[in-house]
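Asker: how would this look folded up:
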Amino acid sequence: MNTIKPLYILLIYLFTIPGCGPQEQQSQQGEVTTSAVERTIKEERKTILFFGNSLTAGYGIDEDEAFPGLIQNKIDSLDLPYKVINGGLSGETSASGINRLEWFLEEEPSIFVLELGGNDGLRGIAVEETRKNLETMIEMVRKKYPDTRILLAGMQIPPNMGREYAANFELMYKEIAVEKNVKLIPFLLEGVGGVRGLNLPDGIHPTEEGHRIVAETVWEYLEPMIN
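Answerer: Modelled structure (predicted):
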């Protein structure tokens, strides 16, 4: 009888101290399970890689306010299993992009958004050279990840280098999209390019409001690829 009484007292103690009762234990187990599920979901999210120049990087504004960050917000609000990686770098040309791409491909992108060439156009680099570089990057992605979906962001430039050059530059993106069978955003800065109030004082880089419009343009073409 003397051995039963201490055991009885111990059981009462265990079920009365905080966190030791059946309900508390069940709650704690539930929290652990939920955390594990959330962690698994995050780890299993597919990657959308935005690879570009200062437009992608969000020059002059917070990176979270640039269109890739806004796309991530959109994805999160819809509870879609994707994470966005911003691979933008100010001043990037199509040639320098080739040298940088291999490192970013370690992220194993499910969707690859290529936004380069604008700086080439502003510098008057031969259109054929830019075309070659963009096609090389598309081939690099496909060689490493044949199932990756590719979205090419088209660009237009002012006629500073001559109207013929500007026309050939714009046409280049359309031709690449057809020849390489990739999806195309005809003009990334649709409704933003050339609009003073939607760009920073340099007249080239969008403001936060401008990036919101760009994000909507990108989403129009990106959403069908996600779904």
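
Asker: hey, let's count contacts and neighbours off CA atoms from now on
Answerer: Will do.

Asker: quick one, strands of the protein?
Answerer: Listed in chain order, the strands of the chain (DSSP state E) span residues 46-52, 82-88, 111-115, 149-153, 183-185.

Asker: ok, the residue lying closest to residue 215 once chain neighbours are set aside - how many residues close by?
Answerer: Take residue 215 and drop its neighbours on the chain: the residue closest to it by C-alpha to C-alpha, 6 or more residues apart in numbering is residue 67, 4.7 Å away. The local packing count at residue 67 equals 28, with neighbours defined by other C-alpha atoms under 10 Å.

Asker: among the strands of the chain, which is nearest residue 213?
Answerer: Of all those, it is strand 183-185 that lies closest to residue 213, at 13.5 Å by C-alpha to C-alpha.

Asker: let's compare: structure for the following, please.
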Amino acid sequence: MLRILLASLMFSCAAPALAEAGAAANSPTILVFGDSLSAGHGLANGQAWPSLLTQRLQAGKSPYSVVNASISGETSAGGRTRLPAALERTRPAVVVIALGANDGLRGLPVKQLRENLVAMARACKAQKARVLLVGMRLPPNYGAAYTEEFDHAFAMVAKQEKLPLLPFLLEPVASDRANFQPDGLHPVAAAQPKILDHVWPALKPLLKQR
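Answerer: Predicted structure coming up:
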């Protein structure tokens, strides 16, 4: 299932470059910066986990708003290129970086992935934004050496840059086919709350550091 899921990410159609969800003037912003798994590929508006995050924040009367700048098919290199403009536009208090899966699919050098993640983390910190790094995992058919190096890349960056790390975005849903759309690739709407519940414990402490 994980192999099929990952194989789709770089072929998904692009999402809007910057989709605002529940943004309010002068409210602190959470910038979600990922690929199709965060862009909500195949879902209706308001169903992806970043949109559910907005609903949770509003229900809890949190001052935070969410901007989802995720794009399907995005690599860490692409994210690194477009991040400065997103930071300038949104001035986020918190950034969720959820990129890297497409690097692995294309067999790109893990060293390049690490460098891009470090650059993005530092760009965020230079803007005084707190960062949550979200990792991905590759199936074993990519070779034990590469998959192990890929998996460790996120932990290495998190340690080096002193970032909180969520090792695998899809951990609570990846093993069950029922959690995925008919393409067998992207999580269904019913799985999105599970993903949010997985992200929330890692994200929540960052919201208390204002």
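
Asker: TSV for the strands of the first structure, including distance to residue 34 of the first structure?
Answerer: What follows is the strands of the first structure, written out as TSV (distance: least, C-alpha to C-alpha, whole Å):
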stretch	distance to residue 34 of the first structure
strand 46-52	20
strand 82-88	19
strand 111-115	28
strand 149-153	32
strand 183-185	38
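
Asker: and for stretch 121-130 of the first structure, what span of the second structure is it aligned with?
Answerer: In the comparison with the second structure, stretch 121-130 of the first structure aligns to the range 104-113 (TM-score structural alignment).

Asker: buried residues in that stretch?
Answerer: 104-105, 110, 113 (16 or more other C-alpha atoms under 10 Å).

Asker: for residue 151 of the second structure, give its distance to residue 142 of the second structure.
Answerer: Between residue 151 of the second structure and residue 142 of the second structure the computed distance is 12 Å (C-alpha to C-alpha, to the nearest Å).

Asker: please apply the same query to residue 104 of the second structure.
Answerer: With distances taken as C-alpha to C-alpha, residue 104 of the second structure is found 9 Å from residue 142 of the second structure.

Asker: just give me the match in the first structure for residue 140 of the second structure.
Answerer: Residue 140 of the second structure maps onto residue 159 in the first structure, by TM-score structural alignment.

Asker: list the buried residues of stretch 202-210 of the second structure.
Answerer: Applying a neighbour-count criterion of 16+ other C-alpha under 10 Å, one finds 203, 206-207 buried in stretch 202-210 of the second structure.

Asker: gap between the longest helix seen in the first structure and the chain center?
Answerer: Longest helix in the first structure, counting residues (DSSP state H): helix 22-44. The chain centroid and the centroid of helix 22-44 of the first structure are separated by 29 Å, computed with C-alpha atoms, centre = their mean, to the nearest Å.

Asker: then stretch 220-227 of the first structure?
Answerer: 13 Å.

Asker: circling back to that earlier point, right, and the strands of the first structure - which one's nearest residue 12 of the first structure?
Answerer: Nearest to residue 12 of the first structure, of the strands of the first structure and by C-alpha to C-alpha, is strand 82-88 at 49.0 Å.

Asker: helices or strands next to that closest one in the packing?
Answerer: The helices and strands touching strand 82-88 of the first structure, judged by 3 or more C-alpha pairs under 8 Å, 6 or more residues apart in numbering; DSSP states H and E, are strand 46-52, helix 54-57, helix 67-77.

Asker: ok, average deviation of it from the second structure?
Answerer: Mean deviation of strand 82-88 of the first structure from its aligned counterpart in the second structure after superposition (mean C-alpha distance after the TM-score superposition for the first structure): 0.4 Å.

Asker: gap between that strand and the chain center?
Answerer: Strand 82-88 of the first structure has its C-alpha centroid displaced from the chain centroid by 3 Å (C-alpha atoms, centre = their mean).

Asker: if we can go back for a sec, what is the longest helix of the first structure packed up against?
Answerer: Packed against helix 22-44 of the first structure by the contact rule (3+ C-alpha pairs under 8 Å, 6+ apart) you find no helix or strand.

Asker: spit out the contact partners of the spatially most central residue of the first structure.
Answerer: Nearest to the geometric centre of the first structure sits residue 84, at 3.4 Å (C-alpha atoms, centre = their mean). Under the criterion of C-alpha atoms under 8 Å, 6 or more residues apart in numbering, the contact partners of residue 84 of the first structure comprise 47-50, 68-69, 71-72.

Asker: out of these, grab the one that's most surrounded.
Answerer: residue 68 (31 neighbours).

Asker: and the counterpart of it in the second structure, what is it in contact with?
Answerer: Using TM-score structural alignment, the partner of residue 68 of the first structure in the second structure is residue 50. Contact criterion C-alpha under 8 Å, 6+ apart gives 21, 32, 38, 66, 68, 196 as the residues in contact with residue 50 of the second structure.

Asker: conserved subset of these in the first structure?
Answerer: For the contacts of residue 50 of the second structure, the contacts that persist in the first structure are 32, 38, 66, 68, 196, with contact defined as both residues aligned by TM-score structural alignment, their matches' C-alpha atoms under 8 Å.
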